[in-house]
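# Have a look; sequence and predicted model below, questions after that.
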Amino acid sequence: MTRLARVLLAAALALILGVVGGAPAHAGNQKEEALALSVRLALANAIKDARPPQPVFRDEAARQRYQRWLGEMSERLRRKLPDQQSRTEFLETAWYEATRAGLDPSLVLGLIQVESAYRKYAVSMVGARGYMQVMPFWAKVIGDSDRRKLFHMQTNLRYGCAILRMYIDMEAGSLYLALGRYNGSRGRPEYPNAVLAAWKKWELAPLASG
C-alpha cells in the first residue's frame, strides 16, 4: 500500500469513527517536551500505582456528596455508557483519579466529552488514545513503554489526570493555559473554551432549597 493510500485510509477510518461515536473528538495532541528529572519522576510515580480506586472521605458530608455526584452523573451518562456496571466503574475511577490529582471530577468528565466523546478506544489522527486522548509517547516517557495500556480505563484516566495536573502546575495554576497545552494548542481559545463549557454541563446540580 502506498503512503498516500495509507493516509487516505486513515482519514476514512477517522471519519467513520467520528460518525459512529457521535461528535468528533478534539484530539489531545500533547507535545513531547523536555521535562526536568524531578517532574518526570513525579509523573512516573503518579501513574505507577495500579490498585483499584478506593475512595476516602474526610467526613460523612463528603461521602454523601460523592454518592449524589455518582448517582447524578450516572443518569447523565446513561446514553453514552448504557451498561450500568461499566458506567459505575468508569465514574468511580474518574472521580478517584481526578481527586487524586487535585482536579474537579466534573472538569475531567467535560474534558473527556471534548476529547473522545466517551469512546474508550478512540484514536485520533495524530495517534492520541482512549478516553482522555493520551499521546503514546507518554508510555515511554513515564511508563513501561506499553502503549496498549492506554486503552485500559484506569491507566488512561490516570495518565490524563496526572498530565493535566502537571500542566496546571507548569502554568502557575492557569487552567486556561494548561488546557491549551494539554491539547497542543496553547494560546488559542477554541479548545480551552470547549472544555470549560463542557465542565459547566457536568457540574453537580445544586440541591433544591427547602
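Thanks, I have the structure now. Residues are numbered from 1 along each chain as shown.
# okay, CA-based contacts and neighbour counts for the rest of this
OK.
# For the residue nearest the centre of the chain, give me its contacts.
In the chain, the centroid-proximal residue (Cα atoms, centre = their mean) is residue 132; its distance is 3.0 Å. For residue 132, the contact set (Cα atoms under 8 Å, 6 or more residues apart in numbering) comprises 28, 111-112, 115-116, 156-157, 160.
# can you do 7 Å?
112, 115-116, 156-157, 160 (Cα atoms under 7 Å, 6 or more residues apart in numbering).
# sec struct for it, please.
At residue 132 the chain is in coil, as set by DSSP: H, G, I helix; E, B strand; the rest coil.
# Relative to residue 56, how far out is it?
Distance, residue 132 to residue 56, using Cα to Cα, to the nearest Å: 24 Å.
# cool, and residue 7?
Distance from residue 7 to residue 56, counting by Cα to Cα: 47 Å.
# And the two? Which one has more around it.
Taking neighbours as other Cα atoms under 10 Å, residue 7 and residue 56 compare with residue 7 leading, 12 against 9.
# Confirm that that one sits in a helix.
Yes. Counting by three-state DSSP, residue 7 is located in a helix.
# That one and residue 125: what is the separation?
10 Å.
# from the middle of its chain, how far away would the helix or strand hosting residue 69 be?
Assigned by DSSP states H and E, residue 69 belongs to helix 60-77. Distance of helix 60-77 from the chain centroid (Cα atoms, centre = their mean, to the nearest Å) equals 19 Å.
# Stretch 118-130 now?
Once both centres are worked out by Cα atoms, centre = their mean, stretch 118-130 turns out to sit 11 Å from its chain's centre.
# got the contact list for that stretch?
Here stretch 118-130 makes contact (Cα under 7 Å, 6+ apart) with 14, 21, 27-29, 80, 112, 116, 131, 134-136, 150-151, 156.
# okay, pairing it with this:
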Amino acid sequence: MQALITALIYLSLALPVLAQPADEAEREELRSFLEATISDADSFEDRYDAEVWLVDMSARLERFIEDPKHRLELLQDIHSAASRADLPPELVLSVIEVESHFDRFAISRVGAQGMMQVMPFWKDEIGRPDDNLTVNKTNFAYGCRILQFYLQRENGHLHRALARYNGSVGRRVYSDKVYRAWRDRWRTKPLNWKD
C-alpha cells in the first residue's frame, strides 16, 4: 500500500499542472486577465440564431446529457461564457467533452475541477476563494477565459493554445483529441486548425 501511495505522489508531481504557467510573469499575466474578465452577460443577440444553435447542439449533446431541459440550460451557459471570451462555443464543447465528458463533478488526478477542469488555485490567485468550480457558470467563466488567454498568447494557434490549457506544451495528444471531438461532433463552421 505504501508503495502505491508513493507511486501516486511521484506521478502527481511529475504531471504538468493544468493551465498553470511555469513562468512566473506569465502566471501573473494570466491571473490579472482572469481577475479582469470573469463576469456575467447574455450571449445571443438574435432569437432565431439562438433557437437554431440550441436545437442543433442539444441533439448533439443528447449522448452525454439525457434531460432536454438540462441540455438547453447547459448549452446557454456554455454559449454565454464562450461568447464573452470570444471563443467558438463549439470549441468549448469539444474541450468539455475531452476534459470531463460533461461531468460537472469531475476531478482530475492533479485536482482540476468541473467540466472544463480548472485548477482551484486560480480562485485564490484572483481573490475569489468562495467561487465553486463545480457550478457550471463559474467553471465555464474560468475555463473560457483561460483558453482565451492562451489563444491570444499563441496568436490564435489552436494546437499550441490547447496544449498550454492542458499543461502539455510541446505535445499534440490533447489538442488532437479536442480536434477529433470538434470534427466528429461539434463542428458547425471551419476553425483554423493548421499548424
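Great, that's in hand. What you see is a predicted model, and the numbers here were worked out from it, not measured in a lab.
# on that earlier part again, so which of the contacts of stretch 118-130 of the first structure belong to strands?
Taking DSSP state E, every one of the contacts of stretch 118-130 of the first structure sits outside strands.
# in stretch 121-128 of the second structure, what counts as buried?
Using 16 or more other Cα atoms under 10 Å as the test for burial, stretch 121-128 of the second structure gives 122-123, 125-126.
# Excluding chain neighbours, what is closest to residue 197 of the first structure?
Distances taken as Cα to Cα, 6 or more residues apart in numbering place residue 110 nearest to residue 197 of the first structure, at 7.8 Å, with adjacent residues excluded.
# residues near the one you found, how many?
Neighbourhood size, residue 110 of the first structure [other Cα under 10 Å]: 22.
# Aligned to it, what sits in the second structure?
Under the alignment (TM-score structural alignment), residue 110 of the first structure pairs with residue 94 of the second structure.
# Let me know whether that match touches residue 183 as I believe.
No. With contact defined as Cα atoms under 7 Å, residue 94 of the second structure does not reach residue 183; the gap is 8.9 Å.
# which ones are touching residue 19 of the second structure?
Neighbouring residues of residue 19 of the second structure by Cα under 7 Å, 6+ apart: 164-167.
# That one and residue 55 of the second structure, how far apart?
Distance of residue 19 of the second structure to residue 55 of the second structure, given as Cα to Cα: 32 Å.
# same deal with residue 6 of the second structure?
Per Cα to Cα, residue 6 of the second structure is found 49 Å from residue 55 of the second structure.
# Residue 155 of the second structure now?
Going from residue 155 of the second structure to residue 55 of the second structure by Cα to Cα gives 32 Å.
# Same question for residue 157 of the second structure.
Relative to residue 55 of the second structure, and taking Cα to Cα, residue 157 of the second structure is found at 30 Å.
# Run a quick neighbour tally on the residue nearest to residue 12 of the second structure when sequence neighbours are not counted.
Computed as Cα to Cα, 6+ apart, the closest residue to residue 12 of the second structure that is not its neighbour in sequence is residue 110, at 6.0 Å. The number of residues packed around residue 110 of the second structure, counting by other Cα under 10 Å, is 15.
# Map residue 110 of the second structure onto the first structure.
Aligned counterpart of residue 110 of the second structure in the first structure: residue 126 (TM-score structural alignment).
# Please enumerate the helices of the second structure.
Here the second structure has its helices, by DSSP state H, at 2-14, 24-37, 47-61, 68-84, 89-100, 121-125, 136-153, 158-166, 173-181.
# who wins for proximity to residue 189 of the second structure among those?
Nearest of the helices of the second structure to residue 189 of the second structure, taken as Cα to Cα: helix 89-100 at 9.0 Å.
# Report the mean distance between that closest one and its aligned residues in the first structure.
When the first structure is overlaid, helix 89-100 of the second structure sits 0.5 Å from its aligned residues on average, using mean Cα distance after the TM-score superposition for the first structure.
# which parts of that helix are buried?
Across helix 89-100 of the second structure, burial judged by 16+ other Cα under 10 Å covers 89-100.
# do stretch 160-176 of the first structure as well
Neighbour-count burial for stretch 160-176 of the first structure, counted by 16+ other Cα under 10 Å, picks out 160-168, 175-176.
# Residue 78 of the second structure and residue 148 of the second structure: what is the separation?
Counting by Cα to Cα - residue 78 of the second structure and residue 148 of the second structure are separated by 14 Å.
# For residue 165 of the second structure, see how far away residue 110 of the second structure is.
The gap separating residue 110 of the second structure from residue 165 of the second structure is 14 Å, by Cα to Cα.
# Actually, residue 81 of the second structure.
16 Å.
# again, but for residue 173 of the second structure
Distance from residue 173 of the second structure to residue 165 of the second structure, by Cα to Cα: 13 Å.
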